[in-house]
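# below are the sequence and a predicted model for it; my questions follow.
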Amino acid sequence: MASLARPAEMFDRDREWRALSAFATDPAAGATLGVVSGRRRQGKTFLLRALCQATGGFYFAADEGTDRESLNRLGAVLADHLGAPAPFVFDTWHSAIDALLALGRDRRIPVVIDEFPYLVRANPQLPSIIQNALAPLRAERDTSRTSLLLCGSAMSFMGQLLSGNAPLRGRAGFELVVPTLDHQLAAEFWEVGDLATALKVNAIVGGTPAYRREFARDDSPAGPDDFDPWVLRTVLSPTSPLFREARYLLADEPELHDLGLYHSVLAAIAAGNAQRGGIASYLGRKSGDLAHPLTVLEDCGLIAREPDVFKDNRTTFRIAEPLVTFYHAVMRPIWSDLEHTRDATRLWQRSQRRFAGNVLGPHFEQVCRHWIRHLAPPDLLGDYPNVVGVGTVNDAANRIAHEVDVVAFGLDDDDRRPLIALGEAKWGETMGLGHLDRLRRIRALLAAQNRYGAADARLVCFGGAGFTEELVAAADQDHGVVLVGLADLYRRA
């Protein structure tokens, strides 16, 4: 099936465009349902508007409002689309959905309802109404070739739309989550050539396209010397939309009722408290009290839960949105000063330790895990990295527990997981033989357990600041030692 012509101004999103094109031009009979979700500012609306423009489809963007107002707006927009002399009047959503299905009587056509959660907030019965409208053997559904696409940014709501006993479960034939750009694509999108600067920019704004185009007005750091001035004139400037964006991200989620509590949980994680006990201690609460807020934040896509690959009962949490990490680690402690100062240079200089330790370091580790899992050369580890995570290994002889930044498992024919790599990631520290010796010690401890086939695991040093000559020489002599620098992390496989 030939894909629709890709808009010239679209950056990347090839996979998403092909998938939407195939869904919107499916030759099969009958109306179909699709769901498109993803965090705000990822370009979902751009994709869907472009799809409708390329196919002559119908696009409707919902607003926050009453049920009656939304029906009136839909009638007006639909009439304008069809060139009708007056707005259509819909008494109920039953007749409105049937009118949308009728758009596809003569040909396959995409029909987009954007910001769908706004409509459901005003009328919780809407998913059930759509379920009934798309029931098998219903004439309005069978004679239509409408490709109905429901889109939304409220991740907790969209994630439940097709799950469990939800009305639309089993009705949708298409589901697309529009992700953020990874660090390689983000560097290309922001047009930052210096790799260290690219990673620092990524640690602040992540891979959200709108942060460059709309929020920063295409302002990118011109080079390493321009990074600090760029931070001051964008994310730390009260006149920039980036300044308050992290706060708005939480306010946009309808499931977050007690914003103070959720901000405090995020602040605890940003301060380095990755386990539930540490978060509880930071908040002065019992560990059991955090089950609900942590689950809600995870459902919203604001935090990620990462089980310890070596300990079934140990879980760490990390913030999934870099701008939220930057806000809580750097901006929130000095928020009042940032709002009122004429020049934030000194405030930014005083925040360098928090930026390096609480933002850059953890972000670099996550980039390394993502790279090993999805972007590394296929032959780097001698096997496909089926599972990549973090782990803790007890060292009883030295009475310490070793934190392992990158742990990669393969997958053999018996569904067992052989350990194929152990890695350590250091952003601002030149890596040397001491780091390699630590990895060798961890490998020996795991090999002694005789559980993971650890004796053959490769040892990977991820160095944001490079490697000593001694470590480079050791890697040259031992093919089981792998050095990964910034150039490797940004090189397309």
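Done, it's in.
# CA only for contacts and neighbour counts going forward, please
Fine.
# which residues sit in contact with residue 37?
Shown in contact with residue 37 (C-alpha atoms under 8 Å, 6 or more residues apart in numbering): 44, 151, 152, 153, 154, 155, 158, 176, 177, 178.
# which among these end up buried?
44, 151, 152, 153, 154, 155, 158, 177, 178 (16 or more other C-alpha atoms under 10 Å).
# you'd agree the last one is up against residue 15?
Yep, that's residue 178 we're talking about. No - counting by C-alpha atoms under 8 Å, residue 178 does not reach residue 15; the two are 9.8 Å apart.
# put this next to the first one:
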Amino acid sequence: MFYNRIEELNTLKKYLNSDNLEFFILYGRRRVGKTALLKKAVYGKKGIFFVGRQVTGSTLLDAFSNEVARLFNLHGATFKSWEDALRFVFQKAKDENIYLVLDEFQYLVEASPELPSIIQMLVDHEESKIKLILCSSSISFMEKLLAYKSPVFGRKTGYMKLNPVKFEHSNDFLPDYDFHNLMKAYAITGGVPQYLNLFDTKKSISKNIIDLFLSSGAPLKEEPLFILSQELREPKIYQSILEALAFGYNRPGDIASKIGFSDSRKIQPYLHNLITLNIVQKEIPVTIKNPIRTRKGIYVISDPLFRFWYRFVFPYLQYLEFGQIEPVIEQLEKNFEQFVSFQFEKEARIFLSSTLGFDRIGRFWENDLEIDIIGKKRDQWFIGECKWRNRNITQSDLNTLYKKEKALGVKPSCYILVSKTGFKNNLEIMQNIMLVKLDRDKGWIIDKKCVLN
């Protein structure tokens, strides 16, 4: 199924319809929908869609030769080298638009390392209208391909990093779920299309978790392990770091101590690599004036699937190997709603930022003080509290926010309360209070706007 990639699809079509040589690079994490997007974009056009595999270079060249022969009706044609094969396609595209998609390009280069240099030479010297698209699910590989030392550096005419779909579009994949269940599913999958497509909306979230992660042969039972093994060396150290992060060890010293490193500086390269892969992010209190120099930053798992898996699956793999899912179920019953609240807060900040047009938004923490939402728009501050629970927000919750504001030392222009279910009728609602809830049927709703002075 293909949903909500209109902007990305139009971008690709613009390059495909050009009368010039185009060299486009598309990349993104595994299962994010790159191949589906490309197939939709090239549908009805003339060209070759070739997918790399982990086989020998000669096997891949033979398979590519067959695709060239099929397209141009050259029965039994073979090529002695990749240079000959690619040059032939480039020259065939001299007078007509022909696309050439090389998907899972990292496997092609793994088998034939000369490919980037061949492409550089052809792009530089061949007069052609070819639409060359390189695609890969290996983030680390593509980052190197785009780097200064790469043979193809400076040759691309466009590129796109394909991200997961946004929360508000997840209901296209799971139309039978209400927005509360959508938030739970999104907190697990992070909007990766293939993961969303695996959910069965006729089943509860709990039953889907069992089917997708815990049961024998579950499709996502080892998904993060596969991604790490594809991208990184020394996966054991990365796994230990991710498990520590999943259980709340967020500062370098705490992480190092948890995984048995005596020097926290030794884990910095690992954290850097995880950040490059968009699995981890460094978070800094939004009020910090110089975020580059501050030491108040913490590290969190930003990829929801990894957050879920390292919190609820990885620590219990030894039980799951013997079909014992009870320890995981027990942990889910105790901690899953709190786990979802992290994503709920994040999505609330995204919604508020797009609605109110903040210059910056984030959260704040210092010692025992935590504030879920702090936004700034020009010279005005906004602070807020999020509650992912099955009880309405009360006056007590609002009073708590007032106390936090005094400890923060910033006088906000607006107080924001964000609720899963709603608000008590006796809430003392002033003009400078904004009320937002995630309605089961309608999604984000503003119950009351803030009146600013």
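All right, it came through fine. None of the values given here were measured: they were computed from a predicted structure.
# can you give me the TM-score here?
TM-score for the superposed chains, counting by TM-score structural alignment, normalised by the length of structure 2: 0.89, backed by 438 aligned residues with a C-alpha RMSD of 2.5 Å.
# restricted to strands, list the contacts of residue 37 of structure 1.
Among the contacts of residue 37 of structure 1, DSSP state E puts 151, 152, 176, 177 in strands.
# state the distance from the counterpart of the third one in structure 2 to residue 12 of structure 2.
This means residue 176 of structure 1. Counting by TM-score structural alignment, residue 176 of structure 1 corresponds to residue 160 in structure 2. From residue 160 of structure 2 across to residue 12 of structure 2, the span is 9 Å (C-alpha to C-alpha, to the nearest Å).
# repeat for residue 338 of structure 2
From residue 338 of structure 2 over to residue 12 of structure 2 the distance is 40 Å, taken as C-alpha to C-alpha.
# which one of the two has more residues nearby?
residue 12 (21 against 13; other C-alpha atoms under 10 Å).
# that one contacts residue 40, doesn't it?
No - applying C-alpha under 8 Å, one finds residue 12 of structure 2 not in contact with residue 40, separated by 9.8 Å.
# what about the counterpart of residue 481 of structure 1 in structure 2, how many residues nearby?
Residue 481 of structure 1 maps onto residue 433 of structure 2 when the alignment is built from TM-score structural alignment. For residue 433 of structure 2, the count of nearby residues is 21 (other C-alpha under 10 Å).
# hmm, back to that, export the ones in strands among the contacts of residue 37 of structure 1 to CSV and tack on distance to residue 205 of structure 1?
Shown next, in CSV, are these (distance: C-alpha to C-alpha, whole Å):
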residue, distance to residue 205 of structure 1
151, 23
152, 21
176, 23
177, 20
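# going along the chain, name the helices of the stretch 51-200 of structure 2.
All helices of the stretch 51-200 of structure 2, identified by DSSP state H, counting those that start in this stretch, fall at 57-72, 82-92, 105-111, 115-125, 139-145, 179-189, 193-198.
# list of residues touching the last one?
Helix 193-198 of structure 2 has contacts (C-alpha under 8 Å, 6+ apart) with 31, 32, 33, 164, 165, 170, 173, 174, 185, 186, 189, 212.
# mind doing that once more with 6 Å?
The contact list for helix 193-198 of structure 2 (C-alpha atoms under 6 Å, 6 or more residues apart in numbering) reads 31, 32, 189.
# counterpart of the second one over in structure 1?
Taking TM-score structural alignment for the superposition, residue 32 of structure 2 sits opposite residue 42 in structure 1.
# distance of that match relative to residue 436 of structure 1?
With C-alpha to C-alpha as the criterion, residue 42 of structure 1 and residue 436 of structure 1 are 39 Å apart.
# same check on residue 36 of structure 1?
Distance from residue 36 of structure 1 to residue 436 of structure 1, by C-alpha to C-alpha: 45 Å.
# do residue 271 of structure 1 as well
28 Å.
# buried residues, stretch 78-87 of structure 2. List them.
Applying a neighbour-count criterion of 16+ other C-alpha under 10 Å, the buried positions in stretch 78-87 of structure 2 are 78, 79, 82, 83, 85, 86, 87.
# the fourth one -> structure 1?
Going back to what we said before, that points to residue 83 of structure 2. Checking TM-score structural alignment: residue 83 of structure 2 goes with residue 94.
# which one is that match nearest to, not counting chain neighbours?
Closest residue to residue 94 of structure 1 apart from its sequence neighbours, by C-alpha to C-alpha, 6 or more residues apart in numbering: residue 129 at 6.2 Å.
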